[in-house]
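A.B. asks: any chance you could fold what I've pasted below:
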Amino acid sequence: MDMVFIKNEEQQKWLDRLKPILARFAERAFELDESRGFPFENVQDLKDIGYTRLTLPKKYGGSGMGLYDFLLFQEKIAEACGPTALSIGWHVGIVLQLLEDRGWKKEVLDETFFEIGKGALINRAASEPVTGSPTRGGKPATSAKKKNDKWVISGRKTFTTMAPVLDLFLVSAWLTDENRLGWFLIHRNTPGVRIEKTWDMISMQGTGSEDLVLEHVIVDEKYLVEQPTGIEKKGEGWLLHIPACYLGIASAARNYAVAFANSYSPNSIKGPIGELPNVQRLLGEIELELLQARHFLFSVAEKWENLVEHREELMPQLAAVKNAVTNTSISVVDKAMRIVGAKSLQRTNPLQRYYRAVRAGLHNPPMDDATFTLLARYALVSSNEN
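C.D. replies: Next up, the predicted model:
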């Protein structure tokens, strides 16, 4: 199936470059889950081959690759280790996001990109205990107050993925004197910045999504990098790395189930269970679901890159992809477990890890109810226009 989606030699070269390190990721995945640790070695391996600079423009030391390329590789990384894929996906995707016009001063954007070119890792920090998901529009409790020509920022952010190794944080805060939202670029070594270890989930434990605590952190005026007006409707194509990750986990479950069906032969039947009609039915359903999900994901990604002037019209499709692919991934893992049976629940069996991992996708943005509402509104508007 890979050959259907690989479009050029550069993509194939990257997949060949990833192959040996992904084998190591897969070997480390069980211990990572059991230890509830963080994949430091995996992140370093990705740094060493230049993956953290994948979407960074070449003039800053990157490879200058696009959304489609990024998703292709993210799926393969997730096959080996879902938490590693989701973690690095935020960093690589945010680089793509920053290439859009977001109102940054050129001086600060250049500085940030040059740091990333030298190996710095970045992620946004938006979620908070009192607001829940930032996509719901809650006002952040993290505050920023102007003092002379500096900003003083205090607050706590939750779900700060890849926190153990991040160098740069994009932090949302409420500008108290101006009664509006702002985003600040904050360096890890700034006084008052600390990481508090709080991440304790049964799913995607290895993402290191700890709390970021800011205690009277002082930053220069220029690091107030974004000031949303509330009317932006650009869409976020880079967020397709989320469904790509869960699709990769589902692909890993499929691979395990196929290998098991080909090799497991209880003495109650002749030959492996893969010859049984009920098992073949489940495998056929898995293949169909994965094909549909991949074609949907990559066709929308391709349109997003090529039809720039129609991106607002594509926004519902971005949300639909996340919903469809994530829920398909859950279905695929469930079917794989049905094929393998009770063995799939053994702690040493990777299927139970995949089962827990894909459930996390339901809680990544956008949530299913928001997607259905968005699709319904676009349908109603389109109907009125016609």
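
A.B. asks: drop to CA atoms for contacts and neighbour counts, all remaining ones
C.D. replies: Will do.

A.B. asks: which residues in the stretch 251-386 of the chain form helices?
C.D. replies: 277-306, 311-340, 350-359, 368-385 (DSSP state H, counting those that start in this stretch).

A.B. asks: the shortest one - contacts with which helices or strands?
C.D. replies: The helices and strands touching helix 350-359, judged by 3 or more C-alpha pairs under 8 Å, 6 or more residues apart in numbering; DSSP states H and E, are helix 241-263, helix 311-340.

A.B. asks: contacts for it?
C.D. replies: 30, 33, 82, 202-204, 246, 249-250, 252-253, 256, 326, 329-330, 333-334, 336-337, 344-346 (C-alpha atoms under 8 Å, 6 or more residues apart in numbering).

A.B. asks: and stretch 133-146, by the same measure?
C.D. replies: Here stretch 133-146 has contacts from 126-128, 130-132, 151-157, 172-177, 181, 365-366, using C-alpha under 8 Å, 6+ apart.

A.B. asks: could you also give me the structure for this next sequence, so I can compare it with the first?
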Amino acid sequence: MKDLFIKTKRQEYWLEQLASISEPIKAEAKEVDEQSRFPFEAHKLLLQIGYPKLTLPKEYGGEGLSVYDMVLVQETLASYDENASLSLGWTLGVVGELYEKKLWTEDLLSLFAQEINNGAIINRAVSEVATGSPTRGGRPGTNAVSVEEGWLLNGRKIFTTASPVLDYFLTSAWIEEKNKIGFFLIHKDVQGLSIEENWEMSAMRGTSSHDLVLKDVIVPKSHLVELPSHPSGGKINGWILHIPATYLGIAQAARDYALHFANHHQPNSLNAPISTLPNVQQLLGDIELMLHQARFVLYGVAEAYDDPARRELITNEMAVAKHTVTNLAIEIVDKAMRVVGAKSLQLTNPLQRYYRNVRAGLHNPPMDDMTIIKLANAAIEQQKSDEINDKTIENKGK
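C.D. replies: Okay, here's the model as predicted:
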């Protein structure tokens, strides 16, 4: 069914590139989860095919993939290894946003493009214990002070995904003298920067989202690269769709496993595989229906974002896509496990990994409660606006 969403030869090319390295990535995924370690083999293979520069615009030497393209490759990679997909997806998302919105000076964008073309990995470091998700607007405890050598930073960030392989940390900090939050570009080798390996989770164990610790770190003045007017950026950002794409990929992998199992598992009490049973067909049909629903929402929003004219009309659609896809993916994995039965809970069975990992999507931004509240407020305000407009038209007609 995913073939329905492949529209260009370039998309086919990148899916073929991923397919060419799929087997070693799939083989490593189980080990990554069991050992709670980063998927280094997948990372190496993805670097070899130029994965970090996929969303870097062509004028900067990259591949220039759109949001739609990114969703397609991210979903596919996640069906091989969800940890690799979510980890590398952050680089694709950050790079896509930086260059589309021109968040830095042109000189710095051009200089940094050389790093990306050479395989550099970057992620934002924003979450903290006291603030939780940055999308909720909390002020970071990490602080930056202007000194003669540049900026002096101290603080700690949690959930620093892909920390073992990050070359650059785009780190938020409170700047007291400016009374606002700034983002600083920090290289991994700067003195005072360290990674505290404390990622002890039951889900997405291979993302190695350890703590970033900054102790008297000094960066040049020019490395204060962003001073956003809103804590969470403010503007609509289609590049966050790499997140639901990963969870859709997990759902696809769960579906594939359950379908294969149903077509091949035949207890001696039956004369045919369990795929012939009405209750199993009900589960498999539900899975197919939800995959269709998730894909049309996700790819529809991505397509709208890539169209400049339609992008102007987007309000909460990114959040809707994330909410819809993530929750449907959880249901899909659950139903896949019902098809397989108790065997799905065996530690040798990938479904138990999918079950744990797909739930992590609930805790990636934007959160479900924020999405629902925003939708409610938007509807309330729209109704008020429509009422005022109707009265205005009515008065003009008198």
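
A.B. asks: on that earlier part again, for Asp211 of the first structure, find the nearest of the helices of the stretch 251-386 of the first structure.
C.D. replies: With C-alpha to C-alpha, the closest approach to Asp211 of the first structure among these belongs to helix 350-359: 20.4 Å.

A.B. asks: how many degrees apart are that closest one and helix 241-263 in direction?
C.D. replies: 160 degrees (axes from the mean of the first three to the mean of the last three C-alpha atoms, to 10 degrees).

A.B. asks: quick check: helix 350-359 of the first structure compared with the second structure, mean distance?
C.D. replies: Comparison of helix 350-359 of the first structure with the second structure after fitting gives an average deviation of 0.3 Å (mean C-alpha distance after the TM-score superposition for the first structure).

A.B. asks: how far is that helix from where the chain is centred?
C.D. replies: Centroid displacement of helix 350-359 of the first structure relative to its chain, using C-alpha atoms, centre = their mean, to the nearest Å, is 16 Å.

A.B. asks: quick one, helices of the stretch 101-250 of the second structure?
C.D. replies: Using DSSP H, counting those that start in this stretch, helices in the stretch 101-250 of the second structure cover 106-117, 242-264.

A.B. asks: JSON lines for those, including distance to Ala319 of the second structure?
C.D. replies: Putting those into JSON lines (distance: least, C-alpha to C-alpha, whole Å) gives the following:
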{"stretch": "helix 106-117", "distance to Ala319 of the second structure": "28"}
{"stretch": "helix 242-264", "distance to Ala319 of the second structure": "10"}
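
A.B. asks: out of these, which comes closest to Pro220 of the second structure?
C.D. replies: helix 106-117 (12.8 Å).

A.B. asks: mean shift of that closest one relative to the first structure?
C.D. replies: With mean C-alpha distance after the TM-score superposition for the first structure, helix 106-117 of the second structure departs from the first structure by a mean of 1.3 Å once superposed.

A.B. asks: tell me how far that helix lies from the chain's centre.
C.D. replies: Relative to its chain's centre, helix 106-117 of the second structure lies at 23 Å (C-alpha atoms, centre = their mean).

A.B. asks: same question, stretch 100-119 of the second structure
C.D. replies: Worked out by C-alpha atoms, centre = their mean, stretch 100-119 of the second structure lies 21 Å from the chain centre.

A.B. asks: same question for stretch 268-277 of the first structure.
C.D. replies: Its chain's C-alpha centre and that of stretch 268-277 of the first structure lie 39 Å apart, by C-alpha atoms, centre = their mean.

A.B. asks: just stretch 205-213 of the first structure next, same as before
C.D. replies: In terms of C-alpha atoms, centre = their mean, the centre of stretch 205-213 of the first structure is found 14 Å from the chain centre.

A.B. asks: if you count neighbours, what's buried in it?
C.D. replies: 205-213 (16 or more other C-alpha atoms under 10 Å).

A.B. asks: hmm, back to that, pick the most buried one from the helices and strands packed on helix 350-359 of the first structure.
C.D. replies: Highest mean neighbour count of these: helix 241-263, a mean of 24 (counted as mean count of other C-alpha atoms under 10 Å).

A.B. asks: taking helix 311-340 as reference, get the angle to it.
C.D. replies: With the same axes, to 10 degrees applied, the angle from helix 241-263 of the first structure to helix 311-340 works out at 20 degrees.

A.B. asks: mean per-residue distance, helix 241-263 of the first structure versus the second structure.
C.D. replies: Helix 241-263 of the first structure sits 0.4 Å off on average (mean C-alpha distance after the TM-score superposition for the first structure).

A.B. asks: so which other helices or strands are in contact with that helix?
C.D. replies: When contacts are defined as 3+ C-alpha pairs under 8 Å, 6+ apart, helix 241-263 of the first structure packs onto helix 67-80, helix 82-98, helix 277-306, helix 311-340, helix 350-359.

A.B. asks: in JSON lines: these, plus distance to Pro39 of the first structure.
C.D. replies: What follows is those, written out as JSON lines (distance: least, C-alpha to C-alpha, whole Å):
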{"stretch": "helix 67-80", "distance to Pro39 of the first structure": "12"}
{"stretch": "helix 82-98", "distance to Pro39 of the first structure": "7"}
{"stretch": "helix 277-306", "distance to Pro39 of the first structure": "27"}
{"stretch": "helix 311-340", "distance to Pro39 of the first structure": "23"}
{"stretch": "helix 350-359", "distance to Pro39 of the first structure": "15"}
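
A.B. asks: so for Leu380 of the first structure, which of those sits nearest?
C.D. replies: helix 311-340 (12.7 Å).

A.B. asks: sorry, back to before: quick one: closest of the helices and strands packed on helix 241-263 of the first structure to Leu224 of the first structure.
C.D. replies: With C-alpha to C-alpha, the closest approach to Leu224 of the first structure among those belongs to helix 82-98: 14.3 Å.

A.B. asks: distance from the closest one to the second structure after superposition?
C.D. replies: Relative to the second structure, helix 82-98 of the first structure is 0.5 Å off (mean C-alpha distance after the TM-score superposition for the first structure).

A.B. asks: that helix to helix 67-80, inter-axis angle?
C.D. replies: Interaxial angle, helix 82-98 of the first structure versus helix 67-80 (the same axes, to 10 degrees): 170 degrees.
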